[in-house]
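Colleague: sequence first, then the predicted structure:
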Amino acid sequence: MTLEQYMRELWLMDKQYGQEEELYPLINMLLRDGANTEKLSIRDVHNAKRFCEKSLRKYINGFGGYPDLAIWNEQFGEKEDEKVILNRIYGCVEVKSNIKNPEQVEGEVKVKIELEQEKNSEQDEVKIVAENKLEQPKQKNYFIKRNNKKIYLNYANTGNATVEGQFLGELFWYGKVLYTNGVIWKYYTLSKESGNKINGIRKDYISNPPSKGEVGYKTWIFEQCKETLLKIISADIGDLTEIYEKIKDKTSIPTFDSQDYDKWKKFKTNLATIDWTEVIF
């Protein structure tokens, strides 16, 4: 996909419909452009809650609800041992209109590291804290702290995950999350140390999942992880904001310059070098 083609689609989306699901096929095509996904399965699963069979649904849903796109091994879903299936879950894509949400989830930056292959990577530490709900003493709220501010992972009245809670749940289940609003692209993965901590929880969830409807069902993963220090590695994949601003609210698509093409090329290169098969768990 070329820069012109992609920006034309964003331009048409903005003026004709402008809904999140319009991005799913575009992201799907962008991912398939890279050699890193040639032997993988990329599936649009945002409607999985409605259409998936029960035997498969639990592997797509995991902890944080259904992502928008799931990335699996080609053999994912075959009738075999469940432990093998977990090893065939490689990552997911979450699309949101507000890119600031995952940045809140990262928590305070404790350590900055430089990796040889990703010099723009950051490693952050997150700890989930639980507190009793005032109106329902037997239930709990879960949050992380950033700059002494509580970022809640579930809603007090329903127990459903907030946007931040959904993001963390997906990261704990899939191990890798590409997060985007179509313009800003960020990639998150658990450190291998944290992946080892979480993997046992994944297996427990499969072998003995909490019963639906019981107190704490929707916040089960946060209870298992509370007070555990977890590290998240993040990398900037691309920021197309300046290019997007050239087309936003315009009556036609303008001509792009060399800097725009350089940013697009770098973005496509970064996207194509994500190692989806890297072992996290």
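Modeller: That came in fine, so what should we check first? Residues are numbered from 1 along each chain as shown.
Colleague: from here on, contacts and neighbour counts on C-alpha atoms
Modeller: OK.
Colleague: so which bits of the lengthiest strand in the chain are buried?
Modeller: When the chain is parsed with DSSP state E, its longest strand is strand 229-239. The neighbour-count check on strand 229-239 (16 or more other Cα atoms under 10 Å) flags 230-239 as buried.
Colleague: nearest to Leu171, of these?
Modeller: Ile232 (9.1 Å; Cα to Cα).
Colleague: from memory the closest one sits against Leu190, does it?
Modeller: Yes. The criterion here is Cα atoms under 8 Å, and Ile232 meets it with Leu190 at 4.7 Å.
Colleague: in JSON lines, list the buried residues of strand 229-239 along with distance to Lys100.
Modeller: As requested, the buried residues of strand 229-239 are exported to JSON lines (distance: Cα to Cα, whole Å):
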{"residue": "Leu230", "distance to Lys100": "20"}
{"residue": "Lys231", "distance to Lys100": "19"}
{"residue": "Ile232", "distance to Lys100": "16"}
{"residue": "Ile233", "distance to Lys100": "16"}
{"residue": "Ser234", "distance to Lys100": "14"}
{"residue": "Ala235", "distance to Lys100": "14"}
{"residue": "Asp236", "distance to Lys100": "13"}
{"residue": "Ile237", "distance to Lys100": "15"}
{"residue": "Gly238", "distance to Lys100": "15"}
{"residue": "Asp239", "distance to Lys100": "13"}
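Colleague: for comparison:
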Amino acid sequence: MARAVTQQRKLINTALAWGIGLLIFFPILWTILTSFKTEATAIADPPVFLAFDWTLENYEAVMERSNYAKFLWNSIIIAGGSTILGIIVAVPAAWSMAFVPSKRTKDILLWMLSTKMLPAVGVLYPIYLIFINLGILDSRVGLVIVLMLMNLPIIVWMLYTYFREIPGEILEAARMDGASLKEEILYVLTPMAIPGIASTVLLNFILAWNEAFWTLNLTAANAAPLTAFIASYSSPEGLFFAKLSAASTMAIAPILILGWFSQKQLVSGLTFGAVK
């Protein structure tokens, strides 16, 4: 029997959730507010929160100095391409681990996850040389491949978890009806796991969008995404906090909007199979 939750407990939990949420969101809020300040106000001591003269001069300066649309397009191509390619590779892999029993499945999954524990800088030099030899340094193709490989363990793990919640009898019935392996995955498994796949796509798109280490080290000008766009505002002359905040706000705005409109789908996917 479920334990009743008192009204007081609900209020405490709600207040606690709001407090944690605001604490997490505060750095983003401060960045957005700083982007509307002058450079003098941005470094004022004590800090000024809301009582300042709002200005758009930082956004105007950023747009004049940089080709924002090019950086944005590169980010969309790199994040979207790596996520789609990762899903194409991960769906069959997760299917085989979820529905083809093996004693080594868990060992393989743990090994895949352990690759995320290796510091990225440890493999930077060989990958850099490979990219030079293949002629894909400072190219969107190269970044799509490396970001896909970097996030592939997470994609496989998430899809494996979702696929395990789908009864194997349904797939067996499809085979008895004459479905091929391709038809089983495309027309039976995938539609049933849409919430899980959607949340996996969204999460990995966000991870690829925010990736800075590989994008800064494997690009120069042609394929530079928004992470390089932000980094360009850190100069030897010093940090211009207001302009840096404006660039950061322009870089995170698309992903914030995407997350806001897809939060219901993301929560639905992350809780997929949680209630029996």
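Modeller: In hand now; what should we look at? Treat the numbers as computed from the prediction; the structure is a model and nothing was measured.
Colleague: please state their TM-score.
Modeller: Remark: TM-score between the superposed chains equals 0.27 [TM-score structural alignment, normalised by the length of the second structure]; 114 aligned residues with a Cα RMSD of 5.5 Å.
Colleague: and the next helix or strand past the longest strand of the first structure?
Modeller: Going down the chain from strand 229-239 of the first structure, the next helix or strand is helix 241-247, by DSSP states H and E.
Colleague: on the C-terminal side of that following helix, identify the next helix or strand.
Modeller: Helix 241-247 of the first structure is succeeded, C-terminally, by helix 258-272 (DSSP H and E).
Colleague: contact partners for Pro195 of the second structure?
Modeller: Contact analysis of Pro195 of the second structure by Cα atoms under 8 Å, 6 or more residues apart in numbering lists 265-266, 268-269, 272.
Colleague: and the gap between Phe143 of the first structure and Pro25 of the first structure?
Modeller: 33 Å (Cα to Cα, to the nearest Å).
Colleague: out of these two, which sits in the busier spot?
Modeller: The neighbour comparison of Phe143 of the first structure against Pro25 (other Cα atoms under 10 Å) goes to Phe143, with 22 against 13.
Colleague: state the number of residues packed around the closest residue to that one other than its chain neighbours.
Modeller: Among residues not flanking Phe143 of the first structure along the chain, Tyr152 sits closest, at 4.2 Å (Cα to Cα, 6 or more residues apart in numbering). When neighbours are defined as other Cα under 10 Å, Tyr152 of the first structure has 21 of them.
Colleague: now the strands for the stretch 101-250 of the second structure?
Modeller: Remark: strands assigned in the stretch 101-250 of the second structure by DSSP state E, counting those that start in this stretch are 234-235, 238-239.
Colleague: export the ones you listed to JSON lines and append columns for distance to Ile84 of the second structure and mean neighbour count.
Modeller: As requested, those are arranged in JSON lines below (distance: least, Cα to Cα, whole Å; neighbours: other Cα atoms under 10 Å):
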{"stretch": "strand 234-235", "distance to Ile84 of the second structure": "32", "mean neighbour count": "12"}
{"stretch": "strand 238-239", "distance to Ile84 of the second structure": "36", "mean neighbour count": "10"}
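Colleague: now the ones you listed as JSON lines including distance to Phe205 of the second structure?
Modeller: Shown next, in JSON lines, are those (distance: least, Cα to Cα, whole Å):
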{"stretch": "strand 234-235", "distance to Phe205 of the second structure": "25"}
{"stretch": "strand 238-239", "distance to Phe205 of the second structure": "29"}
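Colleague: gap between Gln259 of the first structure and Glu170 of the first structure?
Modeller: 35 Å.
Colleague: so for those two, which residue has more residues nearby?
Modeller: Shown here are Gln259 of the first structure and Glu170; by other Cα under 10 Å, Glu170 has more neighbours (24 against 10).
Colleague: for Val201 of the second structure, what are its contacts?
Modeller: Val201 of the second structure touches 83-84, 87, counting by Cα under 8 Å, 6+ apart.
Colleague: buried subset of those as a PyMOL selection?
Modeller: In PyMOL syntax, the buried subset of those is picked out as below (16+ other Cα under 10 Å):
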select buried, resi 83+84+87
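Colleague: go through the contacts of Val201 of the second structure and name the one nearest Phe26 of the second structure.
Modeller: Distance to Phe26 of the second structure across the contacts of Val201 of the second structure (Cα to Cα) is lowest for Thr83, with 28.7 Å.
Colleague: pretty sure the closest one contacts Met148?
Modeller: Yes. Thr83 of the second structure is within contact range of Met148, at 6.4 Å (criterion: Cα under 8 Å).
Colleague: re earlier: need the contacts of Pro195 of the second structure in JSON lines with neighbour count and secondary structure, can you?
Modeller: Listed next are the contacts of Pro195 of the second structure as JSON lines, based on neighbours: other Cα atoms under 10 Å; DSSP: H, G, I helix; E, B strand; the rest coil:
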{"residue": "Gln265", "neighbour count": "17", "secondary structure": "helix"}
{"residue": "Leu266", "neighbour count": "22", "secondary structure": "helix"}
{"residue": "Ser268", "neighbour count": "16", "secondary structure": "helix"}
{"residue": "Gly269", "neighbour count": "22", "secondary structure": "helix"}
{"residue": "Phe272", "neighbour count": "19", "secondary structure": "coil"}
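Colleague: right, I'll call it a day here.
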